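Undergrad: model this:
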Amino acid sequence: MTTPRRSLGAVLLLAGGLNLPALAQAPDSVYRIGTVEITGNRRTQPFIITRELDLQAGDTLHSRNLAARLERNRQRVFNTTLFVTVKLTPVRTAGQVNILIEVKENWYIWAGPVFKLADRNFNEWWNERDGDLRRTTYGGFLYHANFRGRKEKLRVGIQTGFSDRFQVSYEVPYIDQQRQTGINVLARYLVYKDLAFNTATDKLLYTGTQEIALKREWQGLVQVRRRRGFYDVHRLELGYTHGRIADTLVQLNAEYYQGGTRLQRYVELAYQFSHDTRDNVNYPWQGLVLTGGVRQRGVLPTDDVRILELRAGGGYYCPLAPRWSLGLVSSLRVSMARQQSFNQLRGLGYEEEFLRGFDLYVINGTAFGLAKSTLRFQLWKGIVPLRFIPVKQFNTLPLSIYPTVFADAGYVRNPYSGREIGSSLANQALASAGVGLDVVTLLNTTVRLNLSRNSAGENNFFVNLQKEFVLN
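TA: The predicted structure is shown next:
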């Protein structure tokens, strides 16, 4: 539909930019929304976009808060991760305002080779494993991030090399007319030819063999997701894990599976709540995220595991000046059981839950607390045109550069430290501080270069790609 348009002051919102000169001259004006028009969504169904909006035809807009409201809606649409850019423009015509939403869609279908490091992060692989290319997995994958234009996600992957993996999952964000309830189904089969069987001096010990299958594991998961409003999400999941290990692994560590057994089977039930108002889920500048949950591993009387796990976490991001922002992140986990096998022990050093400056260490335990603080300066942010690339999803390169100053602190409680060899970091206060450089670019990838000093007296330079806070 084409409508005659007269600008309300060259209103433009693009990646956080805002210009409202005309409206500033009329702070008390009230406008009625005539239409909400969406352009650029060649594949995405309109309801996926309108689900994120708190404005519709017939609503009224006050000029005094128009900028903030449009930017809030732009951020919600952008956080679907379906679009490269999102613009919201109010256009006055015949005594009312039409809202024009212009989106530039991402590339949704990915298929190709897989090449990944088997170690926890690049630093461990480079410093502790001498960059050994045998410690990699390779294969192929198919991923559709917007199947049927409904934000449904289809993933199929096959990998071999250091370990074998086959995985398929399908996620439907909304299965009801109210667009509040979604479902995710996953099945995974894993074969490990080499894996960590214990720790020494808070570093993982590997078997060093790739000739036989040391561990086979089947996993299945069904998750129901309930999203109320815009910011609150409830997740309820039911999973099953069936693992079997070889005698070689039992001989190396009789507590890998508790009591020297070769079999571990259990059903798990989990609930998680999250409240997320971050302006950008991949690299937030302002907003709040809170999460909490409970997980019971071992539901049936015949299950081989019986662990109750409680989790809580949060992140607060506060702009201090036009180009400065402070980020505070915390995480807490407590697992309760009479005894825990080695494969169930998790502390700091895995995925996003690690202390900067301790990247080479895993500090296992039954409970941990973590706090991170980061002061960031926006040195440069913009979009670099790549006109020589004909595919529109790739002919613009978002690029942002942020120098940082950070300080982290944490503690891990490990009542089983006697099982390990020379553990020195558990059961004591840990801290680190340093400076870094964050580079945010295509597909919301963030490369972090950190120079740090930790409470163990070590000076380090590390590179990592982990996100600051992830909702599990």
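
Undergrad: all contacts plus neighbour counts: C-alpha atoms, from now on.
TA: OK.

Undergrad: please determine how far Thr209 is located from Lys116.
TA: Relative to Lys116, Thr209 is positioned 19 Å away (Cα to Cα, to the nearest Å).

Undergrad: quick one: the nearest residue to Ser29 once chain neighbours are set aside from Val30, how far?
TA: Spatial nearest neighbour of Ser29, excluding adjacent residues (Cα to Cα, 6 or more residues apart in numbering): Ser63 at 5.4 Å. Using Cα to Cα, Ser63 is found at 6 Å from Val30.

Undergrad: more neighbours, the two?
TA: Neighbour count, other Cα atoms under 10 Å: between Ser63 and Val30, Ser63 has more, with 20 against 15.

Undergrad: residue contacts, Gln96?
TA: Contacts for Gln96 (Cα atoms under 8 Å, 6 or more residues apart in numbering) come out as 31-34.

Undergrad: between the residues you listed, which is nearest Arg228?
TA: Ile33 (24.6 Å; Cα to Cα).

Undergrad: what residues does the strand or helix carrying the closest one touch?
TA: In this structure, Ile33 sits in strand 30-39 according to DSSP states H and E. Here strand 30-39 makes contact (Cα under 8 Å, 6+ apart) with 46, 56-63, 95-103.

Undergrad: please provide the structure for the following sequence as well, for comparison with the first:
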Amino acid sequence: MPAVVVADINLAGNETTKGQVMLRELTFAPGDTIPAEALEPLLQENQKRLVNLRLFHHVNYSYTCAEGQVRVTYEVQERFYLYPIPIFDFADRNFNAWLEKKDWSRIDYGLNLILRNFRGRNEEVRVRVQRGFNKRLELGYRIPYVWRKYNLGADFSVADYRSRTISYTNLNNKQRFFEQENGMPIKRSSVSAALVHRQNVQRQSGLRLSYFNEQISDSVAFLNPEYYRHAQRERQYTRVELYRVINLRNNFAYPTAGSYFEAALGQTLFLEKSGSPYTSARAKYVRYLPFWGKYTYMAGAEGQLRLAGRHAFADNIALGYRSYVRGYELYVVGGQHYGLFKQGLTRQLLDIKSIKLTFIDNPKFNNVPLALYLNAFTDAGYVVDDVFGQENPLTNRLLLGSGVGLHAVTFYDIVLRLEYTLNRESDTGLYFSARFPF
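TA: From the prediction side, this is the model:
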């Protein structure tokens, strides 16, 4: 079988990004011998790896071959790496939960500042200053490599959260709020540090250590003595979590092929006898199967186990926040354990690689991609709650939802979803979201 030797790898367009950051992601290096028929698939696969760094608008490659020697060039168009994102958001779990109240005082505002590719080394600095109904201050710093020999990186963060309201219990799977005009009924601060083993952009493992301090007002402890248990007003705890992520999706923003796996095991220990220790485990697996032209089938599942001698209401989180059965966006289904299954069939309607904005000179902003997808889906979920489920009929019951949606993917990996759903309770609704469904 004829073979070629990689004589050289050249990079172009990376004015900010260090060449070593890109070269570390490649699965081949100068001096490697490659079967001739495998060269093109290899270059395409590595093109996807560079795209999934999410540092570039596009990545192209070219090569020359003479006397069995191949010289490869990857040319990139860098993104703008400073993201000053204004915060104007609803203080509730999602837009439709806010729409039920239509209370314009429940608005958050501020600035979320993200500096990606700091120093050209794919480092990230995060600053969030949020005011309004919920007040947040968050600082974070991620370093892909602190010990290159062993592919070890680190992630640090500190956060402070305060709110004028608190969901102190659930009744009929609806949150019940206590609002305090003067003062904050809940305060939460945290410090977190993680050591990350980063094999590449697709495979990462980590060990995270976090410390939390939480306080509630006397009124909250009176309304629900089991919020922290025994009418406590304050608790401190540490959490150790070991996690693993294998992300083999063809596109991290809106995948149409590949697979995704993540799993985590954590232990939470309370200080000064402020709670009962618990062990948590969670896992998620999703498969994306392209077939028949522009169609993609997606199927995946995730689950959680939380094992403790005694449970506090504040930790009784299952479906209704980040994870939920579509069609139940207006409900909260708390519990100790849950399972969630999702499947969907997607058809690409439109794929415009670039809409040229002639009134903008900067190439990092004047080319806007736009892709539209039609999606039909069914979801199923089940939550086990042996402690707080008596007055919440959706717990310990199979949840079913289905519907159709229109998804848009555009500038800087922004995903927008508009979905019409029907659930097992015969509720229908039109829901909006700004993230990938699974």
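
Undergrad: superposing both, give me the TM-score.
TA: The TM-score (TM-score structural alignment, normalised by the length of the second structure) is 0.95; 437 aligned residues with a Cα RMSD of 1.7 Å.

Undergrad: about what we covered before: what residues of the strand holding Ile33 of the first structure count as buried?
TA: 31-38 (16 or more other Cα atoms under 10 Å).

Undergrad: export these to a markdown table and tack on distance to Glu237 of the first structure?
TA: Converted to a markdown table, the buried residues of strand 30-39 of the first structure look like this (distance: Cα to Cα, whole Å):
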| residue | distance to Glu237 of the first structure |
| --- | --- |
| Tyr31 | 45 |
| Arg32 | 43 |
| Ile33 | 41 |
| Gly34 | 42 |
| Thr35 | 40 |
| Val36 | 36 |
| Glu37 | 37 |
| Ile38 | 35 |
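
Undergrad: of all those, which two lie farthest apart?
TA: Going by Cα to Cα, the pair spanning the buried residues of strand 30-39 of the first structure furthest: Tyr31 and Ile38, at 19.5 Å.

Undergrad: all helices for the stretch 1-150 of the first structure, in order.
TA: 21-24, 46-50, 66-78, 122-123 (DSSP state H, counting those that start in this stretch).

Undergrad: and the longest one, which stretch of the second structure?
TA: To tie it back to what came earlier, the one meant is helix 66-78 of the first structure. Mapping helix 66-78 of the first structure onto the second structure (TM-score structural alignment) gives residues 39-51.

Undergrad: that older thread, ChimeraX command to pick out the buried ones of the contacts of strand 30-39 of the first structure?
TA: Entered in ChimeraX, the line below selects the buried ones among the contacts of strand 30-39 of the first structure, by 16+ other Cα under 10 Å:
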select :61,62,63,96,97,98,99,100,101,102,103
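
Undergrad: now, the contacts of strand 30-39 of the first structure that are in strands?
TA: 60-62, 96-103 (DSSP state E).

Undergrad: stretch 187-196 of the second structure maps to which residues in the first structure?
TA: With TM-score structural alignment applied, stretch 187-196 of the second structure matches the range 216-225 in the first structure.

Undergrad: contacts for the matching stretch?
TA: With Cα under 8 Å, 6+ apart as the test, stretch 216-225 of the first structure has contacts from 173, 180-192, 233-245.

Undergrad: on that earlier part again, how far away is the residue nearest to Ser29 of the first structure from Ile99 of the first structure?
TA: 14 Å.

Undergrad: just Leu288 of the first structure next, same as before
TA: 27 Å.
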